[in-house]
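Engineer: Mind looking at a prediction? Sequence and model below.
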Amino acid sequence: MKQFFLTVLGVFTGLFLFLVVVPFILIAIAVGSATSKEPTPANTVLELDLREGITDQAPTNPFALFGGGGLSTLQIVDTLAQAEDDGRVKVLLVRLPEAGITPAAADEIRQAIRRFRASGKRVIAHAQGFQPVGAAVSSYMIGASSSELWMQNTSSFQLAGLSAESVFLGRAFEKYGVNAQFEQRYEYKNAVNEFTESDYTPAHREAMGAWMTSIYTSALANAAQDRKVTPQALRANIEAGPHSSAEALRRRLIDKVGQVEEAEAEAKRRAGKGAEIIEFGDYAASKGARNGAGKNAIAIVGGEGAIMTGTGGGADPFGGGSSIMSDDLAEAIYDAIEDDAVKAIVFRVSSPGGSPDASEQILAAVRAARAAGKPVVISMGDYAASGGYWISSEADWIVAQPSTLTGSIGVYGGKLVLADALGRFGIDMRNLTVGGEYADAFSPSEPFDTADRAAFAASIDRTYEEFIARVSRGRKLPPARVREIARGRVWTGAQARSIGLVDQLGGIEEAIAKARQLAEIPNDESVRFKRYPESKSPFAALSEMFGVSGEAARVLVGIGAIMNDPEAEAAVRRLQTERARASGASVLADQPY
C-alpha cells in the first residue's frame, strides 16, 4: 500500500513538474544562456565574490543553479586561466569572506591569482574585516596575493590565529541513556569521539593540533611571501591584534582603507576608459570550460562529497551534488578508458570518505585505467581523506594542496543503542529476529553481546588490513610503515608529502602538467580536455529523478529545498549523513571545517 501511494504521488508530482515547473526552468535556462553570450566590454573588471561560499567542483546537474549554489574552486581556476589571455579583461576585483574559506581552496585560488598577476594584470582585493572564526587566515592569504588589499574603514582586523570547534556528545548520551558502541582503527580515527567522549583524547588533540599548525604556518608563509615580509614579522603583527583598519594599515597588514565602492572605482580606473564591472559567474558562463585543442585528450574526472554505493540520487536533485555515487564515478572512469583520444586521466578528489565497498569499486576503475595504459594523476581538493584516500591510493601520481586534509587511513563502525533513552519517555523498543545470531547485531534496542562484538571487530580489522594493503601497494611502502603512519590520522598535504602519501604539492594545473608528462604528450603540442561525468541535459536529469516511483518522496524533498524550506533541506542533509554513517564499517574522516 505504501508503494502504491508513493507511485501515485510520483505520477502527480511528475505531472506538476512537467506542466508547471519544467517550462519555467527551461525558459530560465534559455534566458540565462542568452544573457551569458553578451559580449565582454573592451575594458573589463571581473568581480569575484567569495563571500557566498564555494564548492570544489561544478555540479553536473543542470538544475543545481536553482538550489542557490555558487562558484566552484575548479571553475574559478579555469576561468582565471582564460581571463589571463583575454585582452579585454584588465583587472580582477576580489571580495573576501570575513570568516574564512576552506584552506585547500584558498591555496588553489591564490595560485590562480598569482598566475593572473604574472600575465601583467592587476588584482584588487577588498575585505569587510577578518573575523576570529574558522580559517580566516586562508581568506587573508588570498587577499595578500593581490596587488592591493583594501579593508573597509569601520571593519576590524581580528584575525589572530586558526581555530576549530568540536562537539562531544559523550556526557549527554550518558545522561540520557544513549549507549554508543563503536570500534575504531585506530586511536586517531576521531570521527567516533564525538559520540563517546566529552573532551579531546590525547591522540585527537595531537592530530588536530598538528594539522592546524601546518595549515596556519603554510598560510602565513604564503602571505608573507606575497606581502614581501618575513613570516616572523607577519605573524607578530597578526597575533598582536585585534586591530582597527587604521592600525592594520599602519602595520602594513593591508594597503588601503576604503569602501568597496571606492575599490570598484579604483579597479575601473585601472582598467581604462569606459571600464565596466562584470560578475565573475557571468563571465565564466560566457566562456564555458576550457576545452583546448589537438588530437590527444586528457580526461578530467571529478568526484566531491561522501562516497556511497549506488547511482544517481545521492543528493538533492536541485543541489550541487554533495555525494560520490560509486556506480556513476566508476562509469565515468570507464568511459574515459574507452575513449581512444584520452591518453591520461586527472582524477579530482574532494571527499572525506564513506563506504569501503563504494571506495573499492572506484579504485578498481582506477586500476583498470592504469592497466589500459592510461596514467591516472590524482588532484586532491579540500579533502581526500579516509575513503577519499582509498580511491586515490593506487594512482600513478598524487598532487595535493599544502592545506588539503588527507590520509585518515583507518576505519570505524558501530551503533547507538536507544532503548534506555526512549524508555525514559515512555517509549518501549523491542526486537524480533529470524535467522542467525548475528541478524540483530545492529539492532538499536540492545547492546552487542560478546559474540556479536567480536564478529564485528573482526570485520573492522579486515577492512583496516585491506586499506593498509592498498596503500602499501599503491605507494610502494612496506605494510609496517603504512601502519605506522596510518592509525586513522589526518595529515595535511604538506605533511603527507613528507611521509610518502603525496608526491607533489599543487592544484589542478600541476596535475594536468604531470598527466601530460606521464602520457608523453610533447609540451609544444596542444591537448584537449574531456570532462567526466558529462553534464546532464535537463530532460536526462528529470528522467533520472522520476525513473522509479520510489524516488517520489525524495523529489518532494527536493522541491521543498528549491522553495527554500529549511526543514526539507535539513531532511536531505540528514539522509545523506545517515547513509554515509550506516551500520557496519565506514572509512569516513572527521571534517573539522
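Structural biologist: Here it is on my side, so go on. Numbering: from 1, shown residues only.
Engineer: alpha carbons only for contacts and neighbour counts from here, please
Structural biologist: Fine.
Engineer: so where does Leu93 fall, helix or strand?
Structural biologist: Secondary structure assignment for Leu93, by DSSP states H and E: strand 89-96.
Engineer: tell me what that strand is packed against?
Structural biologist: Packed against strand 89-96 by the contact rule (3 or more C-alpha pairs under 8 Å, 6 or more residues apart in numbering; DSSP states H and E) you find strand 44-49, strand 122-127, helix 136-144, helix 260-271.
Engineer: ok, now with 7 Å
Structural biologist: With contacts defined as 3 or more C-alpha pairs under 7 Å, 6 or more residues apart in numbering; DSSP states H and E, strand 89-96 has these neighbours: strand 44-49, strand 122-127, helix 260-271.
Engineer: Can you give me the buried ones in the longest one?
Structural biologist: In this case it means helix 260-271. Of the residues in helix 260-271, 260, 263-264, 267-271 count as buried by neighbour count, 16 or more other C-alpha atoms under 10 Å.
Engineer: Mind putting these into JSON lines with distance to Glu279?
Structural biologist: Output for the buried residues of helix 260-271, formatted as JSON lines (distance: C-alpha to C-alpha, whole Å):
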{"residue": "Val260", "distance to Glu279": "15"}
{"residue": "Ala263", "distance to Glu279": "15"}
{"residue": "Glu264", "distance to Glu279": "12"}
{"residue": "Ala267", "distance to Glu279": "13"}
{"residue": "Lys268", "distance to Glu279": "13"}
{"residue": "Arg269", "distance to Glu279": "17"}
{"residue": "Arg270", "distance to Glu279": "17"}
{"residue": "Ala271", "distance to Glu279": "15"}
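Engineer: next up, a second structure to put side by side with the first:
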Amino acid sequence: MKDFIKYVGATITGIVMLSVIVGILGVISLVGLAASTASTVQVKDGSVFTLVLKNNIDERGTDNPIGFLNGSDTTIDGLNDIISAIHKAKDNENIKGIYIQADGMATDSPASLHAIREALLDFKKSGKWIISYSDGYSQSEYYLCSVADQILLNPQGQIGWHGLAAEPVFYKDLLAKFGVKFELCKVGKYKSAPEQVTADGMSEANREQVTAYVTGIWKVMLKDVSASRKISTDSLNAYADRFMDLADAQELIKLRLIDKTMYADEVKNVIKKRLDIDTDTDIPQLSLGDMLNVEDKKNRGDKVAVYYAYGDIVDEDNSNPMNPQTCIVGKDMCKDLEELADDDDVKAVVLRVNSPGGSAYASEQIWHAVTKLKAKKPVVVSMGGYAASGGYYISCAANYIYSDPTTITGSIGIFGMFLNYSELMKDKLGIKFDEVKTNKHANFGTRSRFFNAEEMAILDKYIGKGYELFRKRVADGRKMSVAQVEQIAQGRVWLGNDALKIHLVDGIGSLDEAVKKAAQLAKLDEYYASEYQTPSSWYETLLASASGNSGSYLDEQMQATFGELYEPLRYIKQVENMSKIQARLPYFLTIR
C-alpha cells in the first residue's frame, strides 16, 4: 500500500511538473513570436546612439534569459552587432552623435577593442560627434573611448593607464601534489601551450615571443591614443610608468588625458548643447538593441556570406549542445562549408576566424573543406583576436587573409599531451595493477604507468609527421617553400603587424574590408554581407540552461569564484575530452 501511494504521488508530481513546463514553453513561444514580429525601429531626427560598455564582448552576442532568476548578468555583446550599429549610426542622417557610457566593460581582447575603435573613427568621418563618460575608465575602456571628441570623467573617478602585462599560470607542482602528471610530445621550440602543466615557469623561447607581442600590442595602443589625444607616445609611456590609475582627476585634465570632470546627471546637458536643444527637452536615444532593428538599406545585390568560426577547434562538442557557437566542431564546420559551396546564391565567403586552435585532426578536415570551397568561389579570411595554431591551419588555404594589427596568429606547430594518473592511483590511493597482453604494445597508453622510451619514440614520430603536414599546408596556401615556412614556424606566435611582414597574412584590415575584398575577387558590382549561421535564440538558451545539460549555471559560478583563473582550470577539466594531438596557442593569457 505504501509503495502504491508512493508511486501515485510520484505520478501526480510528474504531471504537475509537466504542466508547469508546458505552460512555460507556451509563454516562451508567445513572447518569441512577438519578438520575431517586432517592427523596424523608426529613428527620430536629432537622435543619439547610446553605446553602453558594460558587458563582455564576443564575436557574436548572446543573452542570459534566466540571469534575473539567479541574480547574474552574463549577457555578452556581439562585436558584429556593435560595429553594425556604429555603421548604421553613421549612415542615418537622423542620428547626430554617439554617447559612450563606460560602465565596467569586461573584455581583454585588443583586437576587438581596435575593431570597435576603427569603426568609431570611421563614424567621425561623417562629421558627427562622439562623447564618452565614466565614473572610472579601465585601461581597455580608456583606449576605446580615447577616440571621442570629449572624454568626461566623474570628479572622483580614475582612468586606467599603466601598460600591459601577461601573467601565465603554471599548475605542474599543484598537480604533482595529487600524483597527476602530463606526458608531452611536441614539435617547435616556441610551442609552449603545454608549459602551464608541464613546467613551473616560461621557457626562454616563450618569453621571447610573449614579450614581442605584448610590446607590439602596447605600441598600437600608444599610437592610437596619441593620434586621438594629440599626446606624444613618449609622454603616454611616461604617464604609464607613473601609474595614472590613482592620479587626481585635475591632473588628468592637465595632462590632456581627459577633457572635463562632471557628474553623471550633468552629461545630458553637454549632449543637449551638441544637439542644440533646450535643457528641458528629452534626448531621443537609441540603445544597441534599438540599432539592431534600424533598417539597413545596403542589403542589395549579390550575397557574400560571412561564416563565424570562433572558439576552440574540437572533434566533438562536449560543452553546450544548445549553443554550438562556443566552439568550432570540425565535422559541423565541414558540413556548413560544403553547403556554402553548393549555394548558388552565395558568390563569395568570408571566414571570420577567432580561435586559439585545438584538435589537429579537426583542423586538417576543415582545411580540406576550405580548399574545396575555394575551388568554387573566393574565400577570404578575416582574423579576430586569435587565429593561431589550428586557427591559422584553417585559414592558410584562403585566397586572401586580413588580420587586425593586434591579432595573435601563426603558432605553426603541434603537440601531444597525455594525462597520467599512475602515481595518484598507486602511491596516493593504493590501487595496484597487473597485466596480461598478447603483443608488445597491446597496453600502449595505459594509465597504470608512464610511456617507455620506445613508446615515446613512436609518439614523437607521429607528432613529427603531423607537423610536416601542417607546414606543407601553410607552404601551399601561402605560396612559400617549406624551408621558408620553417624559418617562421616552430610554434612561433606572431602579432598581426609582424605577420604581414613575413607573409603569413596579406593585409591589415577589418571584417568590412575582407567582405569588400571577397566581392572584388568574385567580380561583384553590387553586394551585401550576410551572416551564415543563425545564433541560438534566447528561448533555446533558456531551455539549455534550465535543462541542466549545458552546465551553464555551474560554469557561471565557477567563473565568478575563480575569475581570471577560470580558463586554465576549464582547460585542465577538458583535457580528457580533447583530441590528444593539438595545434593550440600557448596558455590562456591574461593581458592587463
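Structural biologist: Great, that's in hand. What you see is a predicted model; the values in this text were computed from it and never measured.
Engineer: follow-up on the earlier one: got the helices and strands packed on strand 89-96 of structure 1 as CSV, with distance to Glu304 of structure 1 columns?
Structural biologist: CSV is the format used below for those (distance: least, C-alpha to C-alpha, whole Å):
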stretch, distance to Glu304 of structure 1
strand 44-49, 22
strand 122-127, 28
helix 260-271, 33
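Engineer: so which of those comes closest to Phe157 of structure 1?
Structural biologist: Between Phe157 of structure 1 and these, the shortest gap by C-alpha to C-alpha is with strand 122-127, which sits at 9.5 Å.
Engineer: What helices and strands are in contact with the closest one?
Structural biologist: Against strand 122-127 of structure 1 (3+ C-alpha pairs under 7 Å, 6+ apart) you get strand 89-96, strand 148-151.
Engineer: Out of these, which gets nearest to Leu477 of structure 1?
Structural biologist: strand 89-96 (41.5 Å).
Engineer: In structure 2, what stretch matches the helix or strand just after the closest one?
Structural biologist: Where DSSP H and E defines the elements, the next helix or strand beyond strand 89-96 of structure 1 is helix 103-118. Taken onto structure 2 by TM-score structural alignment, helix 103-118 of structure 1 occupies residues 110-125 there.
Engineer: and if you look at stretch 251-259 of structure 1?
Structural biologist: Going by TM-score structural alignment, stretch 251-259 of structure 1 sits over residues 255-263 in structure 2.
Engineer: Also stretch 197-212 of structure 1?
Structural biologist: Stretch 197-212 of structure 1 covers residues 199-214 of structure 2 once aligned (TM-score structural alignment).
Engineer: what's the matching stretch in contact with?
Structural biologist: With contact meaning C-alpha atoms under 7 Å, 6 or more residues apart in numbering, stretch 199-214 of structure 2 is reached by 164, 170, 172, 189-190, 192, 492-495.
Engineer: what's the most distant pair in those residues?
Structural biologist: Going by C-alpha to C-alpha, the pair spanning the contacts of stretch 199-214 of structure 2 furthest: Lys172 and Leu495, at 28.1 Å.
Engineer: So for those two, which residue has more residues nearby?
Structural biologist: More neighbours surround Leu495 than the other of Lys172 of structure 2 and Leu495, with 26 against 18 (other C-alpha atoms under 10 Å).
Engineer: Please pull up the equivalent of the more buried one in structure 1.
Structural biologist: Taking TM-score structural alignment for the superposition, Leu495 of structure 2 sits opposite Thr492 in structure 1.
Engineer: ok, its match - contacts?
Structural biologist: 211, 214, 402-406.
Engineer: go again using 8 Å as the cut-off
Structural biologist: 211, 214-215, 402-406 (C-alpha atoms under 8 Å, 6 or more residues apart in numbering).
Engineer: could I get those as JSON lines with secondary structure and neighbour count?
Structural biologist: Converted to JSON lines, these look like this (DSSP: H, G, I helix; E, B strand; the rest coil; neighbours: other C-alpha atoms under 10 Å):
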{"residue": "Trp211", "secondary structure": "helix", "neighbour count": "21"}
{"residue": "Ser214", "secondary structure": "helix", "neighbour count": "18"}
{"residue": "Ile215", "secondary structure": "helix", "neighbour count": "25"}
{"residue": "Pro402", "secondary structure": "coil", "neighbour count": "25"}
{"residue": "Ser403", "secondary structure": "coil", "neighbour count": "30"}
{"residue": "Thr404", "secondary structure": "coil", "neighbour count": "31"}
{"residue": "Leu405", "secondary structure": "strand", "neighbour count": "34"}
{"residue": "Thr406", "secondary structure": "strand", "neighbour count": "33"}
